[in-house]
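Q: Below are the sequence and a predicted model for it; my questions follow.
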Amino acid sequence: MKKFKMLISFLLIISLFLVGCSNEDSAPSADGTTTIDFAIHVANPTDQEPAFYQVIEQFQAENPDIKINLMGKEQQEHVKNIKMMSQSDKLPDVFWMLPASAKELEEADMLMDLTEFIDKNPEIKDSLKENMLSTYNNNGKQYGLPYQPLVTGFFYNQALFEKYGVGIPETFEDLVEATKVFEKNGITTIAKGAKDHYSVWAFLTMLSRYGYFDKIDAILAGKESYNNADFLKYYQKIEKLRKLKAFPKNVTTQSYFQAVEQFLNGQAAMLDSGMWDVKKIEQSDIGKDVGFWWGPTFADGVDNQKISSIVPAAPLLVSKKAGEDETKKEAVFKLLKFYYGEDGTQIMIDNQVPPMTNAEVNIDETEHPVFKKLVDQIRLEDWESQPNQPDLVVPESMANAMYDSIYGVINGTYTPEQATKIVEDKISTIN
């Protein structure tokens, strides 16, 4: 009996030791601080992602009991590192990830379900735009939240429109008439550079006005063809712009960055771009004259024509292990609440990152006129954002074929019929 009692005591000591060891990594430090390991896709967040960095710094200042351990690497190395960490089940507590890889981690059941966070913070749930949540929701499980919004469209030089007596377009017919005037006066209507084949953001939104998101699931399933009557009309519109000489003469040999310079130098009336170019435009000589436009509506388009593009960028994810530790989970929830709340949103705004919520924000229009105009377009009540960018919901090889098809028509190397067939042929290799 004595030996039995000694054995029980020994086993109890061992079990208590093991419990202590299992909680060692996640328990608060001696001073009561909880550490969140946060892996981000840039090596120097201070300079490369100042908006994000300032949100984190302010959160720590207001929550001294929570320390954010930033783990920064350049994107390619970061993604590779996250994949390696997932293989050994040692993911960081919170981390940025590419959408396709995020979905793989979700399917491997390695991510925390953030539905509880959303349900506990209804003000954030109501404030976030619907597509910011639905994009990273899998059968009711909220496995990710957007790092930032991605806003794309056309910047336009209002001074050029006024100089040549052209109104800011609303319809495709308006754009055609403007193109005729600009061509006559030696001005490129839309600055573009085919050497960077992905630079077709506003043109992808135009494709959404021809029913892209109504059709894409059936197209990928092989039940409908990309080579359809509606998409053909879309490519015919691009061909018409090409014939009217809307694009640069050197579009085939020009890069996207050269197209930006063409616009900034006042040689083009519009630029197909996005939020990332706001600062550069505001710092240029034409900054005070630049506005932002979602692109033309089409009389022969499909359904709603007032489609904007305010879509979620790559997501922030939380590891499943972080959610299994109540102390760490509470700290993560506090961080997310600050990040997506009014304070975090205002810090983003102060750094010219557009809002992904409908929270009231303050913008100094005198200092940031282009950014103010972009945000005003985001706030238009009668416009609805496409759920995502069309190229981000299909396999990469199909996305590349879509870029090729659009620039093929812009360059004059494809007819509209050939353009739709190029993409359809690529889909057939995927299926």
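A: Cool, the structure landed.

Q: contacts and neighbour counts: CA atoms only from here.
A: Fine.

Q: Check the spacing between residue 123 and residue 357 real quick.
A: Residue 123 sits 10 Å away from residue 357, going by CA to CA, to the nearest Å.

Q: Pick out whichever of these two has more residues nearby.
A: residue 357 (20 against 14; other CA atoms under 10 Å).

Q: mind listing what the more buried one touches?
A: 124, 127-129, 340, 345 (CA atoms under 8 Å, 6 or more residues apart in numbering).

Q: Against residue 228, how distant is it?
A: Residue 357 sits at a distance of 36 Å from residue 228 (criterion: CA to CA).

Q: try residue 96
A: For residue 96, the distance to residue 228 - CA to CA - is 37 Å.

Q: Compare these two (neighbour count), which wins?
A: residue 96 (25 against 15).

Q: related to what we said a few turns ago, just put the contacts of residue 357 in JSON lines and tack on secondary structure, neighbour count and distance to residue 265.
A: Converted to JSON lines, these look like this (DSSP: H, G, I helix; E, B strand; the rest coil; neighbours: other CA atoms under 10 Å; distance: CA to CA, whole Å):
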{"residue": "124", "secondary structure": "helix", "neighbour count": "21", "distance to residue 265": "41"}
{"residue": "127", "secondary structure": "helix", "neighbour count": "15", "distance to residue 265": "39"}
{"residue": "128", "secondary structure": "strand", "neighbour count": "20", "distance to residue 265": "37"}
{"residue": "129", "secondary structure": "coil", "neighbour count": "20", "distance to residue 265": "35"}
{"residue": "340", "secondary structure": "helix", "neighbour count": "26", "distance to residue 265": "37"}
{"residue": "345", "secondary structure": "helix", "neighbour count": "25", "distance to residue 265": "33"}
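
Q: what about versus this one:
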Amino acid sequence: MKKLLTLLMMVVMLFSLAACGSEKEEKKETDTGSTENSAGDSKDNEGSEEKIPLRLYTYYADTDVAVVDQAVARLEEKFPIEIEIIHRVDATGVELKTMAAVGKLPDIYEVTGETIINTFLESGDIEPLEDVMEENGVMEKVNPTSLGSLVNADGHTYAMNFEPPRNFLIYYNQSVFDEYGVKLPTNYDELLEATKTFADNKIIPFALFAAQPWPGIQFYDTIASRYNPGGVKALMDGTADITDPGYVRAAEQVVELVNAGFIGKSSFATNASQAFELFKTGKAAMIGNGTWYLLDIAEYGEGYGYLDNPLAEPGKEAETLYVRSGGSSQGGWTVNPKGEHVDLAKKVAIEYCIERAVASVELFGTANPLTYEVTPKEARHPAAQKYSDEIGKFESTTYFPWNIPNPEIATALNDNHQALLSGGITVEEFIADMDKVIKANR
């Protein structure tokens, strides 16, 4: 009996120990799991938090691919975000309007002019940015000449674009000038003489891609701004009339050059790529394009550059050397006020503009629009370096045709200038019709 009792007590003790062990093991697993979860939460909070998705609508082709990729990569390092890039396929805003109409407007999107900004102001699809710009210290980071026309008529800033001023330049192929013994023209008279020499030798003096109206209009603006620094822009803001002597003389000089053989006979069927090839291969001596073309001639190599002031009045070359055709206007990147992360999107949008500027300088040697030093990875092409050195000397700029705020005036200028170039209308008819349209719509 005593042995049986002892045996029963041992069994009870074994069960008790097993239960305690099981309880302790269970508690250990629970505690360990809790500690691991806590550590995991802490780690996520410190650097592995869930990424916030943002949609970015921006031009994403050609050299912009590398620029956008670098900018986006750096943004995703700075912010807890994941950016989806949507390629901008048009500059008219049609696609953006469609997106807005169906409630699919991206968080950050690119607008290409004041007209689109005003359209979205009416629909409530654009957000003021000056509060975040002040917080970010934009005015201290960006050169004044690279800020563009930030402020809208209502006093707010809706879009940002920090890049060097974009001008219209007349580029030259040095080998063609050398082959025919022609000096680089420094004023209008010398340009006219060079035109005659090239035309006599079956060389296209100026590769105009008139399949698009804008290069011809910009050429007219360049001449007009030799007489009035405001160029076409002054016609829009009412500080000048197209009947003023300088604008009439500019139209006369366009016709005079065309009659001397300045542009090719097939110019109106020539697109940009075809004109580039004519210029690059020496079938054309000159071409007109924006400063973005500096990237192309860098690939062509040495022997390509741009003329200083080839449309200046003789004797007044120095006076108008830094009066430039083309320039900035309202436009750039803005924010959808109906998005889920508006405050974050505003901060990211500003940083995107800055990182774009940095990437453009580092990757392609474009002129630096920022107040602090950014070093190109490779030495700039001589023409690009020249332009970079000149930016701080600019006295005035005009703007490009796509920035003309009134669509009726823009359409009339497109049509009438094409007709002037082709000989379809006279200078008198061009001036009279444009005067009527401008005064009725500005």
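A: Right, received. Where do you want to start? A quick note: this is a predicted structure, and the numbers were derived from the prediction, not measured.

Q: Across to the second structure, which of the contacts of residue 357 of the first structure hold up?
A: Checking those against the second structure (both residues aligned by TM-score structural alignment, their matches' CA atoms under 8 Å), the contacts still present are 127-128, 345.

Q: what number of residues lie near the aligned partner of residue 111 of the second structure in the first structure?
A: Mapped onto the first structure by TM-score structural alignment, residue 111 of the second structure lines up with residue 97. Neighbour count of residue 97 of the first structure, defined by other CA under 10 Å: 25.

Q: same question, residue 119 of the second structure
A: As a burial measure, residue 119 of the second structure scores 14 neighbours (other CA under 10 Å).

Q: Return the set of buried residues in the helix or strand harbouring it.
A: Assessed by DSSP states H and E, residue 119 of the second structure sits inside helix 114-123. When burial is assessed from 16 or more other CA atoms under 10 Å, helix 114-123 of the second structure yields the following buried residues: 114-118, 120.

Q: For these, could you give me CSV that also reports distance to residue 15 of the second structure?
A: Formatted as CSV, the buried residues of helix 114-123 of the second structure follow (distance: CA to CA, whole Å):
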residue, distance to residue 15 of the second structure
114, 84
115, 85
116, 81
117, 80
118, 82
120, 77
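
Q: Following element in sequence after the longest helix belonging to the first structure, please.
A: When the first structure is parsed with DSSP state H, its longest helix is helix 2-23. Counting by DSSP H and E, the next helix or strand C-terminal to helix 2-23 of the first structure is strand 34-40.

Q: where exactly do the helices run in the stretch 251-400 of the first structure?
A: For the stretch 251-400 of the first structure, applying DSSP state H, counting those that start in this stretch gives helices covering 256-264, 278-282, 320-324, 326-340, 342-350, 369-378, 396-411.

Q: of these, which approaches residue 112 of the first structure most closely?
A: helix 320-324 (4.0 Å; CA to CA).

Q: Which strands and helices lie in contact with that closest one?
A: Helices and strands touching helix 320-324 of the first structure, by 3 or more CA pairs under 8 Å, 6 or more residues apart in numbering; DSSP states H and E, are helix 326-340.

Q: OK, contacts around residue 427 of the second structure?
A: 248, 251-252, 255, 420.

Q: hang on, the earlier thing: mind putting the helices of the stretch 251-400 of the first structure in CSV, distance to residue 81 of the first structure included?
A: Putting the helices of the stretch 251-400 of the first structure into CSV (distance: least, CA to CA, whole Å) gives the following:
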stretch, distance to residue 81 of the first structure
helix 256-264, 30
helix 278-282, 31
helix 320-324, 18
helix 326-340, 22
helix 342-350, 27
helix 369-378, 35
helix 396-411, 21
